[in-house]
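Asker: Have a look; sequence and predicted model below, questions after that.
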Amino acid sequence: MADLITEAVAARLRAVGAHAVPEDLYAAAGSTFYERLVGSDRAEIREVLALARKTEGPILDLAAGSGRLTIPLVRSGRRVIALDLSADMLALVRHVLPGESAVECVVADMRDFTLARRFRLVILGATSLTLLNGEDRAALYAAVRRHLAPGGLFAFTLAGAIAEAELRVTRTEKIWVPGPDGAERYLFSQQIEDDGSARLVNWLRADDLVPGGRVTVFTSRLQVLGLDEICREIADAGFEEPNVSPVRSPQGAEIVMVTTSAVSSTTIAADDAVA
């Protein structure tokens, strides 16, 4: 588990004689913390709703997580298939939308899934593409192509150029995170690895750093992706030249939305159901 802990966090733990208990940021207790971290983030929602208004039929939300995009889409009157590898994350969607017939939660891997329908809009928000390495991204692109209706849109987000540069810097800082009993101070640590192409991130509650303590450390390893690199990848995967537009973020984060369609639908069987 040591490879999941940044050097900066390991040093803080050693200084007080505490021990790390690594937890996946997207599972179990990590999913609840992740919702606290991003639940109030409104970035992308306006742009996704605008895309939805231009399309018909159900929408496929990949790596849907706790429903940051799924929930506003459903509340706008759209049917959504929320797909995520974490059942814990999807349980948070169901908590907000109990019994909601306009959402279908599917526990599956966005790199390899099969649904008996095609979609006119497939979305991948929250820069979730960075969860995947090159081989896994190629698998994702293939899965999306199999599920796009003719002329359908694939929309995803990435960090812009300035934000991308910031993601390539090792740093440690304290950040206030909202909680049910008020904001709590967390230590955020980002460690750059693999010659700058990946980053290991850790989150731990500052008050848990006590002598001899067992400290929960939420962890994730993410890729640092450039827009030009991704545009080349999706072209090689059989998608059209993408449209890139800025996302308005209340937090001021630099994010861009990439939209594209499959060059050809000939790989999709003619009798496949279109959603």
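Answerer: Here it is on my side, so go on.

Asker: Going by C-alpha atoms from here, please, whenever you check contacts or count neighbours.
Answerer: OK.

Asker: Please report how far the most centrally placed residue in the chain lies from residue 172.
Answerer: Centroid check for the chain by Cα atoms, centre = their mean gives residue 128 as the closest residue, at 2.9 Å. Counting by Cα to Cα, to the nearest Å, the separation of residue 128 from residue 172 is 22 Å.

Asker: The residue nearest to the centre of the chain: what's its closest spatial neighbour, skipping adjacent residues?
Answerer: residue 63 (6.8 Å; Cα to Cα, 6 or more residues apart in numbering).

Asker: The one you found and residue 81 touch, don't they?
Answerer: No - counting by Cα atoms under 8 Å, residue 63 stays clear of residue 81, with 10.7 Å between them.

Asker: which of the two has more neighbours?
Answerer: Between residue 63 and residue 81, counting by other Cα atoms under 10 Å, residue 63 is the more crowded of the two (26 against 22).

Asker: Run through the residues that contact that one.
Answerer: The contact partners of residue 63, taken as Cα atoms under 8 Å, 6 or more residues apart in numbering, are 82, 83, 84, 85, 110, 124, 125, 128.

Asker: Second structure follows, compare the two:
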Amino acid sequence: MSADLRAAVPGQAGALLAELGDKAELHDLYDEAGASVYHAIAGSSPLEVRELVGAVRSTVGPILELAAGSGRLTMPLLTLGRELAALELAPGMIRILQERLRTVPVARRSRCTVVPGDMSAFDLGREFGAIVLGATSVSLLDATGRAGLYRCVRRHLAPGGKFLLTAVDVQDFGSSTTEQVMDVDGADGTRFRMYEHWTEDAEVRTVTVFPHPLETAEPPITVCTTRIGVFPVAQLEAELAHAGLKLTDCQPLPPTGSDHHDVLLVAEVAA
């Protein structure tokens, strides 16, 4: 366990982690151990799926999904009957995605190509009618990473193509320091307690996930954490414009149960 990673966990989650001591194994939410936790929590979540698939339906041509994860959007996107490239960096996520693809009919999974790669630096040598970045994953990139993302998206968008991404409306976080505690039921029946910590004006929020209830968890207890960027949608719009991408639509997504809300952004290559 990285001492730096442990020290970076703030608030109630940090105190609980310190109390567990050596009984806990801390992982990044996107490493091999974390991927299984991520998939249990979010792998079958319906959040934003209907809206993103509906928006993609209005486009034509092949689809590129960035940060595909364990396939939460990949599976419904495949129902559109179009060719799909699913790009993902984390080996643990790719493993789960490939396992899921093996469970669907051959005719459907044959339209999907899983591409190991970084969403901020990729070159697939082709264009797509729709490029999708869900799960507010743009927040996982720093400013340099986002600039790389936009360059790659612009290079891969076909004429008339659309870039669809979801983002957090940070203006709903409130003031001062906030820490939300949420109990989450995993798709496989496991339960988790999630701590989301954010301090006003901080550039990141920290999400940490523990099994729940802890009393029944046996050591080593897998705890997962990640840090997510915090920036206003207006900043994203300005960054997109600087990269030659024009925002054409911004619509709120249904509430997620937390104190903030997500939005769906649609951008095209500027004329």
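Answerer: Nice, thanks for sending it over. Quick caveat, the model's predicted, so the values are computed rather than measured.

Asker: Could you quantify their similarity as a TM-score?
Answerer: Once superposed, the chains reach a TM-score of 0.85 (TM-score structural alignment, normalised by the length of structure 2), with 261 aligned residues with a Cα RMSD of 2.7 Å.

Asker: so residue 91 of structure 1, which of the three states?
Answerer: helix (DSSP: H, G, I helix; E, B strand; the rest coil).

Asker: Report how many residues lie close to it.
Answerer: 17.

Asker: Which position in structure 2 pairs with it?
Answerer: Residue pairing (TM-score structural alignment): residue 91 of structure 1 is matched to residue 95 of structure 2.

Asker: Check residue 43 of structure 1 too.
Answerer: Per TM-score structural alignment, residue 43 of structure 1 is aligned with residue 47.

Asker: doesn't its match fall inside a helix?
Answerer: No - the assignment for residue 47 of structure 2 (three-state DSSP) gives coil, which keeps it out of a helix.

Asker: quick one: the strands in the stretch 51-200 of structure 2?
Answerer: 63-66, 84-88, 112-116, 128-133, 157-169, 177-185, 191-199 (DSSP state E, counting those that start in this stretch).

Asker: Which among those strands is found nearest to residue 270 of structure 2?
Answerer: strand 157-169 (10.0 Å; Cα to Cα).

Asker: Just name whatever secondary elements that closest one is in contact with.
Answerer: helix 49-57, strand 128-133, helix 233-242, strand 261-269 (3 or more Cα pairs under 8 Å, 6 or more residues apart in numbering; DSSP states H and E).

Asker: Next, count neighbours for the nearest residue to residue 98 of structure 2 once chain neighbours are set aside.
Answerer: Counting by Cα to Cα, 6+ apart, the nearest residue to residue 98 of structure 2 once its immediate chain neighbours are dropped is residue 114, at 7.7 Å. Residue 114 of structure 2: 17 surrounding residues under other Cα under 10 Å.

Asker: Structure 1: which residue goes with residue 114 of structure 2?
Answerer: That one, residue 114 of structure 2, aligns with residue 105 by TM-score structural alignment.

Asker: I'd assumed residue 88 was in contact with that match.
Answerer: No - contact criterion Cα under 8 Å: residue 105 of structure 1 and residue 88 do not qualify, at 11.3 Å.

Asker: quick one, what contacts residue 145 of structure 2?
Answerer: residue 120.

Asker: I meant to write residue 71 of structure 1 there.
Answerer: Per Cα under 8 Å, 6+ apart, neighbours of residue 71 of structure 1: 93, 96, 97.

Asker: Separate out the buried members of those residues.
Answerer: 93, 97 (16 or more other Cα atoms under 10 Å).

Asker: Out of the contacts of residue 71 of structure 1, which is nearest to residue 257 of structure 1?
Answerer: residue 93 (23.5 Å).

Asker: and the closest one, what is it in contact with?
Answerer: Going by Cα under 8 Å, 6+ apart, residue 93 of structure 1 touches 65, 66, 67, 71.

Asker: now stretch 180-199 of structure 1, how far from the chain's geometric center?
Answerer: Counting by Cα atoms, centre = their mean, to the nearest Å, stretch 180-199 of structure 1 is centred 15 Å from the centre of its parent chain.

Asker: Actually, stretch 240-259 of structure 2.
Answerer: The answer for stretch 240-259 of structure 2 is 14 Å, by Cα atoms, centre = their mean.

Asker: Need the contact partners of it.
Answerer: 47-48, 51, 147, 150-151, 154, 172-173, 180, 237, 261-270.

Asker: need the helices for the stretch 1-150 of structure 1, in chain order.
Answerer: Counting by DSSP state H, counting those that start in this stretch, one finds helices in the stretch 1-150 of structure 1 at the ranges 7-16, 29-38, 45-53, 70-75, 87-96, 134-147.

Asker: The fifth one vs strand 80-84, what angle?
Answerer: It refers to helix 87-96 of structure 1. 150 degrees (axes from the mean of the first three to the mean of the last three Cα atoms, to 10 degrees).

Asker: Out of the contacts of residue 71 of structure 1, the closest to residue 215 of structure 1 would be?
Answerer: residue 93 (27.8 Å).

Asker: what about the closest residue to residue 175 of structure 2 other than its chain neighbours, how many neighbours?
Answerer: Excluding its sequence neighbours, the residue lying closest to residue 175 of structure 2 (Cα to Cα, 6+ apart) is residue 200, at 5.5 Å. Residues near residue 200 of structure 2, counting by other Cα under 10 Å, number 15.
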